[in-house]
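A.B. asks: Sequence first, then the predicted structure, then my questions.
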Amino acid sequence: MKQQHVDEKEKIFKPILVAWEVTRSCNLACKHCRASSLRGPYPGELSTEESFKLIDQITEVGNPILILTGGEPLMRDDIFEIADYAVKKGLRVVMAPNGTLVTEVVAKKIKDVGIQRISISIDFPTEELHDKFRGVEGAYKGAVQAIKNAHKVGLDVQINSTITKLNYKYLDDLLKLSEELGVVAFHPFLLVPTGRGKELEEQELSPEEYEKTLNWIYDMQKACPNIFFKPTDVPHYFRVRMQRA
């Protein structure tokens, strides 16, 4: 659960955004995966009915944006039932698939069920590098095609990129790719070394690289008004905004 605000009258912490890992099953093997996702079935995920009850609990304490993530959320057979239930309960629902399963038919189902946006992760601007990082050949082509399929059905897309020493030098190229693909937002994430990401701990940005990245984000927010920037897991960005405002 992320991003809370306080109802001063009732002194209740109400979530603004809830990121729910609906499964750890996944068809990729990303090096940085915080969920340590699995190729096969994940026995610990909630049943459909348990998922409905969780959504009920969420709506009892607030009306947050609900991110259906994973693992690969589309590997759940009941994911559209879950999304439909959440939408009907009044939540703004978005989804974070890896793109490889988002055919045009699936994109239309996502749109029709009421999911308002999907986020597709692209960490490198080339097929070879992205596929190596994601652990499966074809991951890059799948992500790019998913974005095109989403556009065909009128579904908004954002690109997420996890920034490490491995792709730090490609920030401008990733932004250019985002513009070329016509996405509405670009969300740079700083590596959180948990799950499989622990193995990339040595690839975390140095303090100097971190600072340069924060200032690059600030500059690009000004230079690219057609793309919404939202740095994630980057608490020091607020300091940079205050310093440069």
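C.D. replies: Cool, got the structure. Numbers count the residues shown, from 1 in each chain.

A.B. asks: Going by C-alpha atoms from here, please, whenever you check contacts or count neighbours.
C.D. replies: OK.

A.B. asks: What is the subsequent helix or strand relative to the longest strand along the chain?
C.D. replies: Counting by DSSP state E, the longest strand found in the chain is strand 12-21. Going down the chain from strand 12-21, the next helix or strand is helix 48-61, by DSSP states H and E.

A.B. asks: Check what contacts that next one and list those residues.
C.D. replies: Contact with helix 48-61 is made by Lys14, Pro15, Pro64, Asp78, Glu81, Ile82, Tyr85, Ala86, Lys89, Leu91, as judged by CA atoms under 8 Å, 6 or more residues apart in numbering.

A.B. asks: how distant is that helix from the center of its chain?
C.D. replies: Mean-position distance between helix 48-61 and its chain equals 21 Å (CA atoms, centre = their mean, to the nearest Å).

A.B. asks: quick check: angle from that helix to strand 12-21?
C.D. replies: Interaxial angle of helix 48-61 relative to strand 12-21 (axes from the mean of the first three to the mean of the last three CA atoms, to 10 degrees): 150 degrees.

A.B. asks: The very next helix or strand once past helix 48-61 vs strand 12-21, what angle?
C.D. replies: Later in the chain than helix 48-61, the nearest helix or strand by DSSP H and E is strand 65-69. Interaxial angle, strand 65-69 versus strand 12-21 (the same axes, to 10 degrees): 20 degrees.

A.B. asks: putting a second one here so we can go through both:
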Amino acid sequence: MSAPLRVDLILTYRCNNDCIHCYSSSPRETEELSTEDWKRVLKIFHGLGVPQVTFTGGEPTLREDLVDLVSEAQKLGMVSGIVTNGTLLSDDLSRRLVEAGLDYAQITLESKDPEVHDSITGVRGSWERTVRGIKNMVSTGVYVSVNSTLLKMNSPTILDTIRFVAELGVHGYSLNRVIYSGRATLDMEPSFEEMINIITEAKELAIELDLDFTWYGVTRYCEMDPISMGLGLKFCSACSINLAVEPDGTVIPCQSHYLKLGNILRDRWMDIWYSKECLSIREAAYIGDACKSCPLLSFCRGGCPLEAEVRSYPFKPPEVEPHELP
């Protein structure tokens, strides 16, 4: 591969929520590219053969040119989506985004319980605005999924949240782990045993309610094996399947790993893609000795490099048995 399959375009680090676990905190104030510069970025990635872009943030709907950028991606024949908290998705904006060519929207709802959701987002009244945004986007007919981060605070409400969003008419529901960047701390998420039980129940319920279910978490397979759980192959895809671009054009491995690889508007693409930093992540050079002889390494690739930084090696993994992909 000479380019990723998806690029996450971080249009802004501004946000109207203040989430307790946000990986975009610790404050990241940068200059933001102009509309024309973002269009140049889209054309560059289109020329490299990248088929898909996701507009994200921060909160991408704070950019007044979001509709224009979605339209540009559509003209280039690229699949485009947004990752948003949904609070600013008015009926008019939702309609204009879809008319411009938006292919999907992922909207964050942390809980069916307004108090739990607002406690996580740090903004009172955000639950009501997010739910209204979900309804507005669903009414357009575009593919809508709801995502929650699996936290100790919301884990007791996950099943009720799935039932709730199914009633709203969304097409999919996803869960992701805490990403160890920004404000996130190790004590925010349930234990692996608890996560396995919650995810298993969540998947079964989602399927029962005719929702697509996705688990986005990256784990060491010796601690939680997504393949045996029927969740598919999960590994760190930074610098391989996906990359991210910060608001000023800086390329980073993913939208939560702030390692500067170069600038998409100033540097040669091959210098970015084959930089020692990108190669290090692509080749999983961050793994510890305990992982190197593991029979699951080709699937697992040692988990998330950001987690490896906060859960220091060496660690003694449990015994695992090799298995084939289903």
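C.D. replies: Perfect, thanks for sending it. Since the model is a prediction, treat every value here as computed from it, not as a measurement.

A.B. asks: Output the longest helix belonging to the second structure.
C.D. replies: helix 192-208 (DSSP state H).

A.B. asks: now for that helix, which elements pack on it?
C.D. replies: Helix 192-208 of the second structure sits against helix 158-168, strand 212-215, with contacts defined as 3 or more CA pairs under 8 Å, 6 or more residues apart in numbering; DSSP states H and E.

A.B. asks: quick one: the first one aligns where in the first structure?
C.D. replies: When helix 158-168 of the second structure is aligned against the first structure using TM-score structural alignment, it corresponds to residues 171-181.

A.B. asks: what does that stretch contact?
C.D. replies: Ile122, Asp123, Phe124, Pro125, Val144, Ile147, Lys148, Ile159, Phe186, Ile227.

A.B. asks: give me every residue that touches the aligned partner of Leu17 of the first structure in the second structure.
C.D. replies: For Leu17 of the first structure, the aligned position in the second structure is occupied by Arg6, per TM-score structural alignment. By CA under 8 Å, 6+ apart, the contact set of Arg6 of the second structure is Val50, Pro51, Gln52, Val53, Thr54, Ile241, Asn242, Leu243.

A.B. asks: Against Lys53 of the first structure, how distant is Arg134 of the first structure?
C.D. replies: Distance, Arg134 of the first structure to Lys53 of the first structure, by CA to CA, to the nearest Å: 33 Å.

A.B. asks: cool, and Thr232 of the first structure?
C.D. replies: 28 Å.

A.B. asks: quick one on the thing from earlier: tell me which of the helices and strands packed on helix 192-208 of the second structure lies nearest to Ile199 of the second structure.
C.D. replies: strand 212-215 (7.9 Å; CA to CA).

A.B. asks: Report all helices and strands that that closest one contacts.
C.D. replies: Taking 3+ CA pairs under 8 Å, 6+ apart as the contact cut, strand 212-215 of the second structure packs with strand 172-176, helix 192-208.

A.B. asks: ranking the ones you listed by burial, who's on top?
C.D. replies: The highest average neighbour count among these, using mean count of other CA atoms under 10 Å, belongs to strand 172-176 at a mean of 22.

A.B. asks: tell me the average deviation of that strand from the first structure after fitting.
C.D. replies: Compared with the first structure after the fit, strand 172-176 of the second structure shows a mean deviation of 0.7 Å (mean CA distance after the TM-score superposition for the first structure).

A.B. asks: who touches that strand?
C.D. replies: 144-150, 162, 165, 199, 206, 211-217.

A.B. asks: now swap in stretch 82-91 of the first structure and tell me
C.D. replies: 48, 51-52, 55-56, 59, 63-66, 92-93, 113-115.

A.B. asks: Make sure Gly81 of the second structure is indeed in a strand.
C.D. replies: Yes: assessed by DSSP: H, G, I helix; E, B strand; the rest coil, Gly81 of the second structure belongs to a strand.

A.B. asks: Quick one: map it onto the first structure.
C.D. replies: Aligned partner of Gly81 of the second structure by TM-score structural alignment: Val94.
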